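Q: My questions are about this predicted structure, shown below with the sequence.
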Amino acid sequence: MKFPGSVLISVTLFVAETVTALYMSSTYSSAGDRIWQDLTLFSCLLPCALVQMSLIFIHRDLSRDRPLVLLLHLLQLGPIVRCIEVFCIYFKSDKVEEPYVSITKKRQLPKGGHSDEVEKEIGQAEGKLFTHRSAFSRASVIQAFLGSAPQLTLQLYISILQQEITVSRGIFMAISLLSIVYGALRCNILAIKIKYDEYDISMKPLAYLCIFLWRSFEIATRVVILVLFSSVLQIWTLLVVLLNFLIFFFFPWIIFWQSKSPFPENIEKALSRVGTTIVLCLLTFLYAGINVFCWSAFQLKLNDPDLINKSQNWYSMAVYYLLRFIENAFLIILWYTFKTDIYMYVCAPLFVLQLLIGYCTAVFFMLVFYQFCHPCKKLFSSSISEGLLSCSKFLCYLCIPSEAPTKMNKCSAKLSESTENAEHLSAKAVDSQNGNV
């Protein structure tokens, strides 16, 4: 039985970020900064409430008689109680003999073209630990992109306005960045496990390292660019972020309405149609929040039972990163154009170049992961290199119609010249024949 390390990391980051957020809000209160205090508390308490709701929903506590657990969730102590419960189950699993064991069948990754099916016994304790791991994985994603990402953006913006990074604020921003990167890593692993649910998957340490570097560079550069842009053009920042959010929020619903599929009703049997709609809206809300800061590693498909598109689409990934790079470059150029005197000690051209290179570095580690470190790369119908090659061919194909008319015009001009010359020579031949006669 695996040690529940992911649960421990999730709870540690959750508690550390909550405690530092409360401390920073108290420092803003003592300094008289009421606006920063309220925004810091809001960015802390909203994801806490959503995390409690997700844990209650996944464990189905509302349909069970557990009033003490519900009370602790209302006091925002749910993750700590769940963590204690997980370790109690883990340490008692070897001492108590389980009367009931379930058997699951998983397919191994193909070796030499063959994929064998292996049966595995899962006891009650291991099944409960699996449920807890799944619940904390989803809670980490919610905490990362609905709490830590706005919190990191806010604290970095305050540091730029005050032109000072205190020790407590620096620690707070470091914890928030680690929480976001960990949430993105869990998001990648969840997407892989849902897409390839029938296979026995194991992640190697090099794959974790590639994902960590990929997400660190991508999220850090994205947050810095948004903060720099907001520091010089405050009004337009809301428009940029809101437009990004609305596009990713409504895109899965537009695809669902175009498919004309029936409304999904197999998410949870106990939910009514209204409850299912609320859950789907919250899911698309989280999906939009992830894509504002980084690639979500999956695409929502509301008419699928697993709510995720299981096909590996390289085109959507390529389009996302291309458009995101263009957007980041445009925002940082606007910052460079309208920068104020607070950046007089910053080498702006070098800083712009570093941010763009940082984002390209994130794309590089992403390509390394999908080409060499992905646990299911043998199941890909095409590799990432083939996908990039096909994308480049597609872009070249789009450029051909603009060049095709010029080539056709040249050919038609040559044909017309040749026909005129032929007619001229034939006329001369007729005249010479008449003269000979």
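A: The structure has been received and is ready for your questions. Numbering: from 1, shown residues only.
Q: C-alpha from now on. contacts and neighbour counts both.
A: Fine.
Q: Who are the contact partners of residue 171?
A: If you count contacts by C-alpha atoms under 8 Å, 6 or more residues apart in numbering, residue 171 has none.
Q: Relative to residue 278, how far out is it?
A: Going from residue 171 to residue 278 by C-alpha to C-alpha, to the nearest Å gives 36 Å.
Q: For the closest residue in space to residue 144 that isn't next to it in sequence, grab the count of nearby residues.
A: Closest residue to residue 144 apart from its sequence neighbours, by C-alpha to C-alpha, 6 or more residues apart in numbering: residue 180 at 4.4 Å. Counted with other C-alpha atoms under 10 Å, the neighbours of residue 180 add up to 30.
Q: let's bring in a second one:
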Amino acid sequence: MCEVAVEVEEQEREISDAERCSTVAENGVMLVVNHSRVHPPLSVVLATVLYCAEFVTAAVLCSMYHKTEDFIWMGFTIAFMLLPAVLIQLTLTFIHRDLGRDRPLVLFLHLLLLGPVIRCVEALVVYFKAGKKEEPYVTISRKISLKKRQRGPMEWEIGQSERTLAAHRNAFKRTAVIQAFLGSTPQLTLQMYATIQEKYLLPVRLALMAITLISITYGALVCSVLAIQIRYDDYKVRLRPAAYLCMIVWRGLEIATRITALVLFSTALTHWVILVGMVNLLFFFFLPWVEFWARKGSLTENVEKNFSKLGTIVVLCMFTLLYACINVFCWSAVQLDLTHRELIERKQRWGRLAMYYCGRFVENLLLITLWYFFKSDFYEYVCALLLGVQLLICYSLAVLFMLLFYQFCHPCRRLFKYNVHDCLHCVCCRKARHRESGRQRNPASSYSTAATMVLVQEEPVEPVEMLESQNSQTSGRETAIVEDIMEAA
């Protein structure tokens, strides 16, 4: 009887909670809405807003260029506006596989370059419809039986909605990266160069530069988060607000400094900047392929089942091109492995990370130095030396925030075999270790080797002194036993 009473109380409590979260219509139909398991598609909305804002602002700026007969700036602006837009339409169509489905309206909107808008509307419709269920407003006993029978279908509906929204989020993460590094980065570089050459700042151009900088920072942020999620897919990764803030400052300073250095160098040595850009692009484009040939690997066959070998190579080349464009302006946070199913190497390579930032710092220093000696008359009223020092300091701050992120804000930092402080400790204390090599000492406990994600209860750890005493006692007993055996023999 007690168990039955408890069960009835729990059911009445569930119904009362549902009634508090429900709305009763005038026609006697109760609408139960449950959004607890479905997360809003904020990333989809943000990527769509950035896409539309950049496209519209670039179109307005092109019309102004046409009125002032600046056809060179207009042509480049249109090219950097249309190239990422077309690639985004192809990416969304490829991910959602719309070519094999009867959806003429969606395909027509993709032809009008409005694919992200209709996809965003679809995601919002799925979100607002998720968890809604209509049932008759009847007695409590009838409601209990209806709740028992309808619990399964409702949970299935919520799971289906969450999977659909997850597909939209993953698709828009890819499009955000494409928009950022195939459209926004060259667009921002072009508009900064045009501003310096024309020696005046248009409000529309300033708005476009601000939007592109936000888009680039968001794309770099998505790259970092995707790299963490793919590399640690066995764990449920959640980033704290401090981690996002650290990554935003790190990526924003890194990208802004890099683009400014390239623009300043291009104003002094216009034709040489093409050589610098092409060398960077070709190096990072062929680097994964050289590693692939050195390993003598075979191409992954899971890119798309219907693709031929030529189609797979084309897709991998496009993926490698995007990877190269990212590395020209900032650290991509991932390393390509063309033999792997996910095309991304899971191992964290600290040596390559250090080589990239050291090489990029030296390259920015050379670009700024060459600009300082060959700068034009436009910088007569600007302290060029102070500007160059500020750029180098900003890039150093970006590296500092990157180190802070990996040391303190990375969600899986304790799973690293070595962390930032281990590398710094190894470099700084190498001489001291050589001096004290004659002395034997116990290694200090490493911060990065402690476990973070514990699936079972930890056993109490005994102090090092107790373990050493136990080991000495055990060895003493063994020695005594061996001596007794020798005497008996």
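A: Ah, there it is. These numbers come from a predicted model, not from an experiment.
Q: Got a TM-score for the pair?
A: Scored against TM-score structural alignment, normalised by the length of structure 1, the superposed chains reach a TM-score of 0.84; 379 aligned residues with a C-alpha RMSD of 1.9 Å.
Q: about what we covered before: how big's the offset between the helix or strand harbouring the residue nearest to residue 144 of structure 1 and structure 2?
A: Per DSSP states H and E: residue 180 of structure 1 is located in helix 167-195. If you overlay the two and look at helix 167-195 of structure 1, the average distance to its match in structure 2 is 0.6 Å (mean C-alpha distance after the TM-score superposition for structure 1).
Q: What of stretch 326-337 of structure 1?
A: Relative to structure 2, stretch 326-337 of structure 1 is 0.2 Å off (mean C-alpha distance after the TM-score superposition for structure 1).
Q: ok, back up a step: list the buried ones in the helix holding residue 180 of structure 1?
A: By 16 or more other C-alpha atoms under 10 Å, the buried positions in helix 167-195 of structure 1 come out as 169, 172-173, 175-195.
Q: about what we covered before: aligned against structure 2, show me the partner of the residue nearest to residue 144 of structure 1.
A: The alignment partner of residue 180 of structure 1 in structure 2, by TM-score structural alignment, is residue 216.
Q: cool, residue 339 of structure 1 as well?
A: Under TM-score structural alignment, residue 339 of structure 1 pairs with residue 375 in structure 2.
Q: ok, the closest residue in space to its match that isn't next to it in sequence to residue 196 of structure 2 distance?
A: Of all residues not flanking residue 375 of structure 2 in the chain, residue 268 sits nearest, at 4.9 Å (C-alpha to C-alpha, 6+ apart). Using C-alpha to C-alpha, one gets 11 Å for the distance from residue 268 of structure 2 to residue 196 of structure 2.
Q: Neighbour count: those two, which is higher?
A: residue 268 (19 against 15).
Q: Alignment lookup: the residue nearest to residue 375 of structure 2 to structure 1.
A: Under TM-score structural alignment, residue 268 of structure 2 pairs with residue 232 in structure 1.
Q: Contact partners for its match?
A: 335, 338, 339, 340.
Q: What is the neighbour count of the first one?
A: Counted by other C-alpha under 10 Å, the residues lying close to residue 335 of structure 1 total 22.
Q: Leaving out sequence neighbours, find the closest residue to it.
A: What sits nearest to residue 335 of structure 1 in space, not counting adjacent residues and going by C-alpha to C-alpha, 6+ apart, is residue 229, at 5.3 Å.
Q: Mind telling me what element the one you found is part of?
A: Applying DSSP H and E, one finds residue 229 of structure 1 within helix 205-232.
Q: Mean per-residue distance, that helix versus structure 2.
A: Mean for helix 205-232 of structure 1 is 0.4 Å (mean C-alpha distance after the TM-score superposition for structure 1).
Q: next structured bit after that helix?
A: helix 234-259.
Q: Beyond that following helix, next helix or strand please.
A: Next helix or strand after helix 234-259 of structure 1 toward the C-terminus (DSSP H and E): helix 273-293.
Q: What range does that following helix cover in structure 2?
A: Aligned by TM-score structural alignment, helix 273-293 of structure 1 corresponds to residues 309-329 of structure 2.
Q: Report the mean deviation for that stretch after fitting onto structure 1.
A: Mean for stretch 309-329 of structure 2 is 0.5 Å (mean C-alpha distance after the TM-score superposition for structure 1).
Q: Give me the residues contacting that stretch.
A: Contacts of stretch 309-329 of structure 2 (C-alpha under 8 Å, 6+ apart): 178, 181-182, 185, 255, 258-259, 277, 280-285, 288, 301, 303-304, 332, 336, 338.
Q: hmm, try it at 6 Å
A: 181, 280, 281, 284, 285, 332 (C-alpha atoms under 6 Å, 6 or more residues apart in numbering).
Q: and if you look at stretch 153-165 of structure 2?
A: Outside stretch 153-165 of structure 2, the residues that reach it (C-alpha under 6 Å, 6+ apart) are 38, 130, 131.
Q: What is the equivalent residue in structure 1 for the second one?
A: In structure 1, the residue paired with residue 130 of structure 2 is residue 93, using TM-score structural alignment.
Q: Quick check: the closest residue to that match other than its chain neighbours vs residue 302 of structure 1, distance?
A: Sequence neighbours aside, residue 125 is the residue nearest to residue 93 of structure 1 in space, at 6.1 Å (criterion: C-alpha to C-alpha, 6+ apart). Counting by C-alpha to C-alpha, the gap from residue 125 of structure 1 to residue 302 of structure 1 is 32 Å.
Q: likewise residue 316 of structure 1?
A: 17 Å.
Q: likewise residue 144 of structure 1?
A: Distance of residue 144 of structure 1 to residue 302 of structure 1, given as C-alpha to C-alpha: 23 Å.
Q: Likewise for residue 290 of structure 1?
A: 17 Å.
Q: Give me the residues contacting the one helix or strand residue 320 of structure 1 maps to.
A: According to DSSP H and E, residue 320 of structure 1 maps onto helix 314-338. Helix 314-338 of structure 1 is contacted by residues 229, 387 when judged by C-alpha under 6 Å, 6+ apart.
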